[in-house]
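Peer 1: Below are the sequence and a predicted model for it; my questions follow.
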Amino acid sequence: MGHTTRSHEHPACAPLSAAQAAALLDNARALQRAAGNGDRPLPLRGKNLGLWCDDDRERSAALFRRAASELGAHVAHIRPNLGEASSLHELHDTARMLGRLYDAVECQGLPAALVERLAAEAEVPVFDGIALPQHPTALLAGQLDGDSEADDRRCWLLQAALVAAVG
């Protein structure tokens, strides 16, 4: 629970500066090398992550679950129960509950304004679609070395972002 990380403040959740992109790529490359050597570090062992989306069978939800699970985290699916019309009280209570149960939360398919409000209230990192193909981190996948599958490269970038935020 430690500190409040708003989604627009964390490098994995917003447009990346050149330095942030370089650091994320360096960490993803380290994870890629470790996987190639058969060494799978578990820096998120014991961490609980929430995946807040309507359908956890979607490709981006599965990618998030894979990235987190391969690092040792447990991922729980949360069905959205808030909307943009939700009261501030409901939002505050939900954000507090998320902060108590999870070390980070990935929101997929929720209105950006709602995710921003949750991120402002929660005391854990709140990601706004970090596993979605249009997220800024997805563009970096092509810069990873080797002939790995696109999903593998995307997974290592997600893992690097998760370790930076949670690990």
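Peer 2: Done, it's in.
Peer 1: C-alpha only now, for contacts and for neighbours.
Peer 2: Fine.
Peer 1: so where do the strands sit in the protein?
Peer 2: Using DSSP state E, the strands of the chain run over 48-52, 74-78, 104-107, 126-128.
Peer 1: here comes the other one, which I'd like you to weigh against the first:
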Amino acid sequence: MNTIYKKSFLKLSDLNYQEIIYLIKLSKFFKKKKKDKKEKKYLKGKNIVLIFEKQSTRTRCAFEVAAYDQGANTTYLSPTDTHMGYKESIHDTAKVLGKMYDGIQYRGYHDNILKKIQKYSKIPVWNGLTNTFHPTQILADLLTMTETLPKKSIQEITCAYIGDAKNNIANTLLEAANITGLKLNIISPENYWPKKNIRDIKNKKNILYTKNIEKGVYKVDFIYTDVWVSMGDKSMKWKKKIKELYDYQVNQKMLNMTKNSNVKILHCLPALHDKESTLGLKIHKKYNLKNGLEISNNVFFSKKNLCFEQSENRLHTIKALLVSCLHKKKILI
């Protein structure tokens, strides 16, 4: 029985442990079938609308290619392509889309918009990123971790998230730890820990909060980081974050602290590791940085970094999600 059929995926905790494990296994199945060019199309005739209020590279590409591979059609709506919230209510837009499409992806700012779209469209809705959660990313991260350490169960894997943990990645990793038993260390100054209402979902022994880097990274399997600043942030915010978080940069010194020669790096991208982007150049110049911001350039380009594997895995996990939500029968794998 396919228990994910017609479900929405607004946050990772919309699924239970068995459903998450099934999606990871199904992702591996689709990944192999695509590589072998033996993929069967389960979504012929399905129509999916992709609403993007925030810019995207990996999320948009992963949804579009996943849908295409499975025979579905997609419509991309940018902020300038829809009247939603401005000239037309979310209620009205969602009802219209629910009559025309089989599923809706939304990438934007507020979770209450997602919930309204789900409520009024009455079709599966998937969260491509909001300010609070990023479940499609963490699904791909869980796939990446289990692929990298095939002899370990999720409960035996330890991931350290370091830096600015008051964000959607850390929040969703906490959900993953609560559901799957993943061992998770949150490492940052206390004022950068996730908000209290997120931290207090459950108090489990597999979750550690610490500002002590050496303690937090010791013997971990993965170190995960994300950008601290974005183009929309004010310069004063940049200055404060860089001052308070620069000691938490993922670099060779930190890797040595793990005492694990096989430790790997996770990063959901984009990364400010060099001067080859407009924002990267601006920050390196303004703060006289020589070797990256949240991650050093040499570590970013080392074999330790799995960020590009994570990016590819977005395609396979999103494909597994779409098929499970829109195809009634459970795929035998």
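Peer 2: In hand now; what should we look at? Keep in mind that this is a model prediction, so the values were computed, not measured.
Peer 1: returning to what we had before: how about the strands of structure 1 in CSV, adding distance to Gly142 of structure 1 and mean neighbour count?
Peer 2: As requested, the strands of structure 1 are exported to CSV (distance: least, C-alpha to C-alpha, whole Å; neighbours: other C-alpha atoms under 10 Å):
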stretch, distance to Gly142 of structure 1, mean neighbour count
strand 48-52, 25, 24
strand 74-78, 26, 17
strand 104-107, 23, 26
strand 126-128, 21, 29
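Peer 1: Go ahead and name everything in contact with the longest helix seen in structure 1.
Peer 2: Once structure 1 is assigned using DSSP state H, the helix that runs over the most residues is helix 18-36. Helix 18-36 of structure 1 has contacts (C-alpha atoms under 8 Å, 6 or more residues apart in numbering) with 11, 40-41, 140, 143-145, 153, 156-157, 159-161.
Peer 1: thinking Trp52 of structure 1 is in contact with His77, fair?
Peer 2: Yes - at 6.0 Å, Trp52 of structure 1 counts as touching His77 under the criterion of C-alpha atoms under 8 Å.
Peer 1: From the contacts of helix 18-36 of structure 1, which land in helices?
Peer 2: Mapping the contacts of helix 18-36 of structure 1 onto helices (DSSP H) picks out 153, 156-157, 159-161.
Peer 1: right, and the pair among the contacts of helix 18-36 of structure 1 with maximum separation?
Peer 2: For the contacts of helix 18-36 of structure 1, the maximum inter-member distance is 23.7 Å, found between Pro11 and Arg40 (C-alpha to C-alpha).
Peer 1: The two - which one has more neighbours?
Peer 2: Neighbours were counted for Pro11 of structure 1 and for Arg40 using other C-alpha atoms under 10 Å; Pro11 has more, 20 against 15.
Peer 1: Now do the contacts for the equivalent of Asp141 of structure 2 over in structure 1.
Peer 2: Alignment note: Asp141 of structure 2 maps to Leu139 in structure 1; criterion TM-score structural alignment. For Leu139 of structure 1, no contacting residues are found, by C-alpha under 8 Å, 6+ apart.
Peer 1: mind running it again at 10 Å?
Peer 2: Leu139 of structure 1 makes contact with 133, 154, 157 under the criterion C-alpha atoms under 10 Å, 6 or more residues apart in numbering.
Peer 1: May I ask you to confirm that the last one is in contact with Leu144?
Peer 2: Which is Leu157 of structure 1. Yes - counting by C-alpha atoms under 10 Å, Leu157 of structure 1 touches Leu144, with 8.9 Å between them.
Peer 1: which one of these two has more residues nearby?
Peer 2: A count of neighbours by other C-alpha under 10 Å puts Leu157 above the other of Leu157 of structure 1 and Leu144, at 30 against 18.
Peer 1: Which position in structure 2 pairs with the more buried one?
Peer 2: In structure 2, the residue paired with Leu157 of structure 1 is Thr317, using TM-score structural alignment.
Peer 1: out of everything not next to it in sequence, what's closest to its match?
Peer 2: Excluding the flanking residues, the one nearest Thr317 of structure 2 by C-alpha to C-alpha, 6 or more residues apart in numbering is Ser27, at 5.0 Å.
Peer 1: ok, now Arg58 of structure 2?
Peer 2: Leaving aside its sequence neighbours, Arg58 of structure 2 sits nearest to Ser311 (C-alpha to C-alpha, 6+ apart; 6.6 Å).
Peer 1: what's near enough to touch the corresponding residue of structure 1 for Val49 of structure 2?
Peer 2: Using TM-score structural alignment, the partner of Val49 of structure 2 in structure 1 is Gly50. By C-alpha under 10 Å, 6+ apart, the residues touching Gly50 of structure 1 are 65, 74-79, 98-99, 101-107, 126.
Peer 1: at 8 Å instead, please
Peer 2: Shown in contact with Gly50 of structure 1 (C-alpha under 8 Å, 6+ apart): 75-78, 98, 102-106.
Peer 1: Please tell me how far the match of Asp141 of structure 2 sits from Asn37 of structure 1.
Peer 2: Counting by C-alpha to C-alpha, to the nearest Å, the gap between Leu139 of structure 1 and Asn37 of structure 1 amounts to 25 Å.
Peer 1: now do Gln108 of structure 1
Peer 2: With distances taken as C-alpha to C-alpha, Gln108 of structure 1 is found 32 Å from Asn37 of structure 1.
Peer 1: For these two, indicate the residue with more neighbours.
Peer 2: Ranked by neighbour count (other C-alpha under 10 Å), Gln108 of structure 1 and Asn37 place Gln108 first, with 24 against 9.
Peer 1: Quick check: that one touching Gly129?
Peer 2: Yes - using C-alpha under 8 Å, Gln108 of structure 1 is in contact with Gly129, at 4.8 Å.
Peer 1: Closest to Ala61 of structure 1 out of the contacts of helix 18-36 of structure 1?
Peer 2: Closest to Ala61 of structure 1 out of the contacts of helix 18-36 of structure 1 is Gln159 (13.8 Å), distances taken as C-alpha to C-alpha.
Peer 1: you'd agree Leu143 of structure 2 is up against Asn313?
Peer 2: Yes - at 7.1 Å, Leu143 of structure 2 and Asn313 qualify as touching, with contact defined as C-alpha under 8 Å.
Peer 1: Need the distance between the two termini of stretch 140-149 of structure 1.
Peer 2: From its first residue to its last, stretch 140-149 of structure 1 covers 14 Å (C-alpha to C-alpha).
Peer 1: For that stretch, buried residues please.
Peer 2: 140-141, 144 (16 or more other C-alpha atoms under 10 Å).
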